[in-house]
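Enquirer: Sharing a sequence plus its predicted fold:
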Amino acid sequence: MQKTLPLSLICLSLLSACTVPLQTPWRYSVPEQPEAASGRTDKSGWAYSRQAVAAANPLATDAGHQILRAGGSALDAAVAVQLVLGLVEPQSSGIGGGAFLLHFDGQKITAHDGRETAPAGAKGDMFVGDNGKPLPFDEAVLSGHAVGVPGALRMLEAAHRQHGALPWAKLLEPAITLAEQGFKVSPRLHTLLQADPHLRKDPLALRFFYNAQGQAWPVGHVLRNPEYAHVLRRMAAEGSRALHEGAVAQAIVQRTQSAPRPGSLSLQDLANYQPRVREALCFDHTAQSRAYRICGFPPPSSGQIAMGQILGLLAHTSAQGAEFAGGLPAPDWLHRYTEASRLAFADRAQYLADPDFVSAPAGDWRSLLALDYLRERSQLIGAQSMKIATPGQPAGVKTSWAPMPQQTEYGTSHISVVDAQGRAVAMTTTIEAAFGSRRMVTTDPSRAGGFLLNNELTDFSFAPADAQGRPIANRVEPGKRPRSSMSPTLVFDKATGQLLMSGGSPGGALIIHYTAKLLVGTMHWGLNAQQAINLPNFGSLNGPTLLEEKRFPISTVDALKTRGHEVREMEMTSGLQAIERTPQGWFGGADPRREGVVLGD
C-alpha cells in the first residue's frame, strides 16, 4: 500500500516536539502517536538550518531531537535514540546487541566498536551438526551458541564519556518514560511479530508480544514494558555495570544456557567485555569533478572496504551507455556495478575478519583499496557477466585462508545525527536477525517485558575450514568479533574537510549495496539524499544479480540477461537514513520502505 504523508502532518501531528520550545530544566515529553501507514510511505525529505536527527522510528527520532534541543550533543542524541529503538523497534536492535559508531567532533573522526564478542568457551565447530555439516540457519539462530556478549551499551557509555554534554541518566529518560507509559505498536512491528515463526516459542516473548490467542498485538495497541524500564533505571544509576554484572547479567547467562544447544556465555564474559576505539577507514573518491573523502568503519566491518572497492572498480571501467536514465540506474551501469560487486564480495569472503585475530593482506587493509590493485581487478569486468568472481591477491600476497561460503545475514537499524556545534554521528546497530535469538531477558517474571538477545555469532562462518582443511578467516574463536556488513558512513569535502553527509542502512550483507546506492545517487547523479534513498535497490553478493522487485522495467531485466546475468527480483527492504549539508543547512532523508523520519531545527 502506498500513502503520502504531508510534511506538515508528520511534523505537527506525528511529532509534537517540532513546535515545542527548549524547556529549562528539560523534561522529556511524550509526542502524539497517531497510527502511521504501513507498507511504502512516500517521503519528500526534511530541510533544517541548524541540526537534525534521522532514525528508523518517529518516537526514537523525537527523543533524539528533544535531547538536541535540551543542549545535548550529537552523541547524546544517538544514545537516547538507541534506547528508544530498543523498546519500539525490538526486532532490529537493542541493549542485547552491538553497534558501530562513527563520531566527528568537528575535527577528528573516531570509530567506536561495540560489536559483540564470542564467549571464552566458544568452540570453532559449535555450528557444525552431528552429521559433520553446518547447522541449518534457523537451528543455529535459536541455539544458545548464537548469542554473543552484548556490546552496544558499554560502547555508548564509553563514547558518552568522550563526546557527551548532558548527564548519562538524562539520556535514558525518554526510553524509561515510554516503557512505563506505553507506546503504540507500529504497523511494521505488528507485521513482523505476526509473521515471525519462532518468537512465540519463547514463553517470555509470547506473553509480552502476543495476546492470549497467540496473535500479535494489533497496530495502535499500547504496549508497556516495565521490565525494560526497570533495567534502564538501574543503568541510569549504575551505567553499563547494570547490564554486565548482577541480576541482569545472571538472567542473560541463564537464558543462553537454557536454550537448545546451550551456550557457553558466562558472567565473566559479560564483566570482561570492552569496546574498542579504532581508526576510521577513509578513501578518496572523485565524482562530477569534485573530490570527496569517504570515511567508514574498518574491520571487523566489511562494509567500508567493499564499498570502496566497488566505487574504485567502477572508476576504472568505461561506460558503454548512460549511467542514469529515466530516473533509474541504466542497464549498462547495473552490469558494471554488479560485476564490481562480485569482485568485492569475493575479496570480502577471503580476507575480512576481526583484525585482532586476522592480519590484513600486506599488513594493511588499505591494500584492498590500492589504486593499482583495483585497476588490475577492473580488467576482469567485461561485456558478459563473470557470474561468480574469485578473490584477488592485493600487493601480490598469497594467503592460506579459505573463502567463507555465503551465509544468510539479517537485521539492524541506522541512526544519523548532526548537531548545531558541527558534531556528527553515524551509527548502525543490531541484534542480527529479526528479534535476534528470540530469547527475551527479564530479571523478574512478575514484570512483563524485558529485552531480546542477539544471535550475532551466526555472522561467523559455520564451517571453521574448507574441505581441504584450510581455515576460514571469519571462523569462530573465543573473544573474537564476527565479521559485519554494517556501514555507518561520513562523507567530507576533501579540499576543505567540511562534513557533507552522515548515512547508513540496515539490511544484512545488502547494507553495502544500500549505502553504496546512497553515495552514487548523491555524488554521481546529483540527487538529494531522499531521492537517492528512493531509488530502487540492486546488487550482487557474488552470485545472482539482485533487483528490487517491481521497480525495474522488463527491458532492464532482459538487457542484463543478455549479458549473462542470472537476475533475481526480490524484496530488498532497505532502511536508509541520511543527513546531508545544503547551502541552507541540512537536508534529511528516510527510507520509504520503513517508518523512519527526520527531525531538526
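Expert: Structure received. Numbers count the residues shown, from 1 in each chain.
Enquirer: contacts and neighbour counts: CA atoms only from here.
Expert: Will do.
Enquirer: buried ones in stretch 327-337?
Expert: Applying a neighbour-count criterion of 16 or more other C-alpha atoms under 10 Å, one finds 329-337 buried in stretch 327-337.
Enquirer: what about the helix ranked longest in the chain, distance to the chain center?
Expert: Secondary structure of the chain per DSSP state H: the longest helix is helix 331-351. Put simply, helix 331-351 sits 21 Å off its chain's centre (C-alpha atoms, centre = their mean, to the nearest Å).
Enquirer: what does stretch 116-127 give?
Expert: On C-alpha atoms, centre = their mean, the centre of stretch 116-127 falls 23 Å from the chain's centre.
Enquirer: list the buried ones in it?
Expert: Under 16+ other C-alpha under 10 Å, the buried positions of stretch 116-127 are 116-120, 122-127.
Enquirer: Tell me which of those fall in strands.
Expert: Among the buried residues of stretch 116-127, no residue falls in strands (DSSP state E).
Enquirer: among those, which two are most distant?
Expert: Across those, the longest distance by C-alpha to C-alpha is 18.7 Å; it joins E116 and D125.
Enquirer: For I511, state which of the buried residues of stretch 116-127 is nearest.
Expert: Of the buried residues of stretch 116-127, the one sitting nearest to I511 (C-alpha to C-alpha) turns out to be E116, at 18.4 Å.
Enquirer: Could you dump the buried residues of stretch 327-337 into JSON lines and include distance to S574?
Expert: As requested, the buried residues of stretch 327-337 are arranged in JSON lines below (distance: C-alpha to C-alpha, whole Å):
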{"residue": "P329", "distance to S574": "17"}
{"residue": "A330", "distance to S574": "20"}
{"residue": "P331", "distance to S574": "21"}
{"residue": "D332", "distance to S574": "23"}
{"residue": "W333", "distance to S574": "21"}
{"residue": "L334", "distance to S574": "18"}
{"residue": "H335", "distance to S574": "21"}
{"residue": "R336", "distance to S574": "22"}
{"residue": "Y337", "distance to S574": "18"}
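Enquirer: closest to V557 among those?
Expert: Nearest to V557 out of these is P331 (C-alpha to C-alpha; 8.0 Å).
Enquirer: Comparison target below:
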Amino acid sequence: MPVRPHALVIPFLLAGLSGCTHPDGPPNQTPPSQTPPAPEASSGYTPKPGWATERFAVAAANPLATEAGYQILKAGGSALDAAVAVQMVLTLVEPQSSGIGGGAFLLHWDGETVSALDGRETAPAAANENLFIKADGKPMEFQEAVVGGRSVGVPGTVKMLEQAHRQYGRLPWRELLQPAIRLAEEGFEISPRLHGLLKADPSLRGNPPAAAFYYQPDGSPWPVGHRLRNPALGAVLKNIADNGSDAFYRGANAQALVRQVTEHHNAGAMTLSDLEVYKPRQRDPLCNLWQKRYQVCGFPPPSSGHITQMQILGILDQLSPLPALDQGVPSAEFLHRYTEAARLAYADRAKYLADPDFVPVPGRTWNSMLAPKYLKQRAELIGPRSMGTAKPGDPGEMPIAFASQPTQPEYGTSHISIVDANGNALAMTTTIEQAFGSRLLNDGGTGLPGGYLLNNELTDFAFEPRDAQGRPVANRVEPNKRPRSSMSPTLVFDASGEQLLASVGSPGGAAIIHFTAKTLLGMYGWGLDAQRAIELPNFGSFNGPTVLEAERFPPATVEALKARGHEVNETEMTSGLQAIQRTGSGWFGGADPRREGVVMGD
C-alpha cells in the first residue's frame, strides 16, 4: 500500500532483533565470487554539464526519450504520464536495455505518499527449479541459457504502467504513446551507442527477424545515423494506445509472443494463460533514515537493491566519519570501508533476498536486515585488512536454512527520473536484462519488419537451485515467481519525509546498487551536485575482488588497497545514472557521461 515516507519508522531504527536461529545449522558461506561482466559494453565518456530547471525535469537514457517526456510535461501531463511516453520511446531507440517486452519497478511520490509498483516479470506456471539444469545434472552456461525462449519471463511493463496511469495519470493513455508511434513510423537515427552494441553482440544475428531488421545483408549493423523505421512496433503500440494492455496480453501479440518462446530450439514453457493472468503488484516501499538527516525510499524484494544499498550505507554510518574525497576521488581509506561493507551486504543478499511471496522474511520484517544493532554487529567485522569473502549474517529468525546463491552474471537496464510541475515525482528502473534480452524480436503478429525484443529475465534466478547439502536457494526458479533484481529506483526526502530532495537510479546489473549508493554519497556525503556525483569514478565489491573503474583512480590508491589485502580488479563499470535533485531555485539534473542520457525541463 502507499505510505508516507516518515511513517515508515525503519531508519536503521529498530532497537532490537528477533531471535537469530538457524534450525539446520550455521550459515552457509558464500562461495568466492568473481567480478561480474559489464552489463553493456562501454561506448565512451562524454562530459555533460548538468541541467538547472525551475518547475519540472525529466532524465532518461536517450535524448529522443527525454524529449518525449518533456513534451508530455509541457502539455500538462503528470510525472507518470511522462514516464509512459519515455518508456515507449526507449523500446524503440534503446532496444538493448528495456522495453515493452520486459519489466520495471516504479517508485512514485504524489506529494503525500510513496508508492511502489512492481512490474517485474514472472516465471511461467510450468517452470520449475531445474529450468537451467541440463540432462547431465549440470547447470547451463549463462549464454546457452539466455538465447531463446527458455529465458523469457512473462513481461510486466505494459500492464504495470497502465495500472499506474489509472492512479496517477492526467492525460489520456492514447496520447502518451503517440511520440513513440510517430518515431516508429517515421524512423530515428541509429546512435553511436546502439550501433556499437549491435556490432559487438554475438547472438542477435542468430534470430532471423532481428538479423533482417538491425543488420545489413553482409551482417554488419546499420551505420550511425541510418534512419531506422519500425513499422511492427508502431502497429503494436497503436493497438495498445487504442485498446490498452489487453492488446499486449491477449490476441495477436500474445499469440506471436508465445509462439516465439515455445517454438525456439531452446524453448520456454510460456502459455497464453500466463500472459492473461499476469498482474502487477503494489508493494510497501522501504524508507530508511540515513545520516540522521535523510529519508531514503526504495523498493522491497523481489528487488535486492534498496536493502543491499542501505546495508552498505548503514554499515558505513557505523564507521563514521565518512572519509573525505582525495583529490576529487574516493580515497583508499573510504574504498576499504565501502568494499568491506559491500562484501557483508552482498553475502546477505545471496542468502536471504528473493520474491517474498515465495520465501520467508528474516525476523518477519525486511528491516531486520537494517536494524542498528545488526548493522553494528556487521560493522565490527571490518578490520584494517580486507576479509576477502564475507559470510552471511543472522538478521532474524528463519524457518528454512537457505543456501547462498553462487555469483552469476546480471545484466542491463535503463533508468528514468522525473519531477513534474505539481510536485509529483518518480524513479523507475526498467529492463529486458542482458543487452538485447533473449535475442528474440517479436513483431506482435503484424507480419511487418521490426518489433520489440523479449526479455531474458529468468536468468536472474539461480541456475543451481540447491547446494551440495540439498538446501534450497531462496532465488531459485518456481512457478509464477519473480526473479530477484538489483534495480534500485530511489527517492530521497528530508528527515521528516515531507520534502522530496532527489530521484536517483541507474542501469548496471548487480552494480546498480553501487552506482546508486555512490551517487547518494556524492550528493549527501561529499556535497556534490547531481552531475558531479554521477561523474565520480565507480567502485564496489560483489563479495569478491575490489572492483574499480579502469583508469579513474591514482596508482597510489590501488597500491594502498593491495597493501590492505584487497584483490583489485580495474575494469569498465558502465553505469547509466540519472538523478534530479532539489535546489534553492528548483531542480538540477544529471546524466551519466558513460551513456547517451540527457535531462530536459523548464
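Expert: Nice, thanks for sending it over. These numbers were taken from a predicted model, which means no experiment stands behind them.
Enquirer: Comparing the helix or strand just after the longest helix of structure 1 with structure 2, how large is the average distance?
Expert: Where DSSP states H and E defines the elements, the next helix or strand beyond helix 331-351 of structure 1 is helix 371-378. On superposition with structure 2, the mean distance recorded for helix 371-378 of structure 1 (mean C-alpha distance after the TM-score superposition for structure 1) is 0.4 Å.
Enquirer: Helix 371-378 of structure 1: what's the following helix or strand?
Expert: Using DSSP H and E, the next helix or strand after helix 371-378 of structure 1 towards the C-terminus is strand 413-418.
Enquirer: and the angle from the helix or strand following that next one to strand 413-418?
Expert: Sequence-wise, the next helix or strand downstream of strand 413-418 of structure 1 (DSSP H and E) is strand 424-430. If you take axes from the mean of the first three to the mean of the last three C-alpha atoms, to 10 degrees, strand 424-430 of structure 1 sits at 170 degrees to strand 413-418.
Enquirer: can you give me the offset of strand 424-430 of structure 1 from its chain's centre?
Expert: From the chain centre to the centre of strand 424-430 of structure 1 is a distance of 7 Å (C-alpha atoms, centre = their mean).
Enquirer: Remind me what that strand packs against, helices and strands.
Expert: When contacts are defined as 3 or more C-alpha pairs under 8 Å, 6 or more residues apart in numbering; DSSP states H and E, strand 424-430 of structure 1 sits against helix 74-88, strand 98-104, strand 413-418, strand 499-504.
Enquirer: give me the stretch of structure 2 that the first one matches.
Expert: I take that to be helix 74-88 of structure 1. Here helix 74-88 of structure 1 aligns to structure 2 at residues 79-93, judged by TM-score structural alignment.
Enquirer: got a list of what the residue lying closest to V504 of structure 2 once chain neighbours are set aside touches?
Expert: Of all residues not flanking V504 of structure 2 in the chain, A579 sits nearest, at 4.4 Å (C-alpha to C-alpha, 6 or more residues apart in numbering). Residues near A579 of structure 2 by C-alpha atoms under 8 Å, 6 or more residues apart in numbering: 59, 417, 502-505, 530-531, 534, 589-591.
Enquirer: quick one on the thing from earlier: just give me the mean distance for the longest helix of structure 1 relative to structure 2.
Expert: For helix 331-351 of structure 1, the mean distance to aligned residues of structure 2 following superposition is 0.2 Å (mean C-alpha distance after the TM-score superposition for structure 1).
Enquirer: so what does that helix touch, helix or strand wise?
Expert: For helix 331-351 of structure 1, the packing partners by 3+ C-alpha pairs under 8 Å, 6+ apart come out as helix 303-315, strand 538-540, helix 554-562.
Enquirer: need the next SSE after the longest one, C-terminal direction.
Expert: To tie it back to what came earlier, the one meant is helix 303-315 of structure 1. Once helix 303-315 of structure 1 ends, the next helix or strand along the chain (criterion: DSSP H and E) is strand 324-325.
Enquirer: Count the residues that sit near Q167 of structure 2.
Expert: 11 (other C-alpha atoms under 10 Å).
Enquirer: Now do the helices in the stretch 1-150 of structure 1.
Expert: With DSSP state H, counting those that start in this stretch as the criterion, the stretch 1-150 of structure 1 has helices at 7-9, 58-69, 74-88, 137-141.
Enquirer: L289 of structure 2 against S496, yeah?
Expert: No: assessed by C-alpha atoms under 8 Å, L289 of structure 2 is found out of contact with S496, at 9.4 Å.
Enquirer: Common neighbours of the two, please.
Expert: Shared contacts of L289 of structure 2 and S496 (C-alpha under 8 Å, 6+ apart): Q295.
Enquirer: For A125 of structure 2, give me its contacts.
Expert: Counting by C-alpha under 8 Å, 6+ apart, A125 of structure 2 has contacts 270, 274, 479-480.
Enquirer: What residue in structure 2 is paired with K3 of structure 1?
Expert: Structural alignment (TM-score structural alignment) places K3 of structure 1 against a gap in structure 2.
Enquirer: count of residues packed around K3 of structure 1?
Expert: Neighbours of K3 of structure 1 (other C-alpha under 10 Å): 14.
Enquirer: Please report the distance of it from K43 of structure 1.
Expert: With distances taken as C-alpha to C-alpha, to the nearest Å, K3 of structure 1 is found 9 Å from K43 of structure 1.
Enquirer: Weed out the non-buried ones from the contacts of A125 of structure 2.
Expert: Buried subset of those (neighbour count, 16+ other C-alpha under 10 Å): 270, 274, 480.
Enquirer: Identify the residues contacting the last one.
Expert: The neighbours of N480 of structure 2, taking C-alpha under 8 Å, 6+ apart as the test, are 122-125, 127.
Enquirer: one more time with 7 Å
Expert: Neighbouring residues of N480 of structure 2 by C-alpha atoms under 7 Å, 6 or more residues apart in numbering: 122-125.
Enquirer: How about it, nearest residue that isn't a chain neighbour?
Expert: Distances taken as C-alpha to C-alpha, 6+ apart place A123 nearest to N480 of structure 2, at 4.7 Å, with adjacent residues excluded.
Enquirer: for the one you found, what are its contacts?
Expert: A123 of structure 2 neighbours (C-alpha under 7 Å, 6+ apart): 153-154, 458, 478-482.
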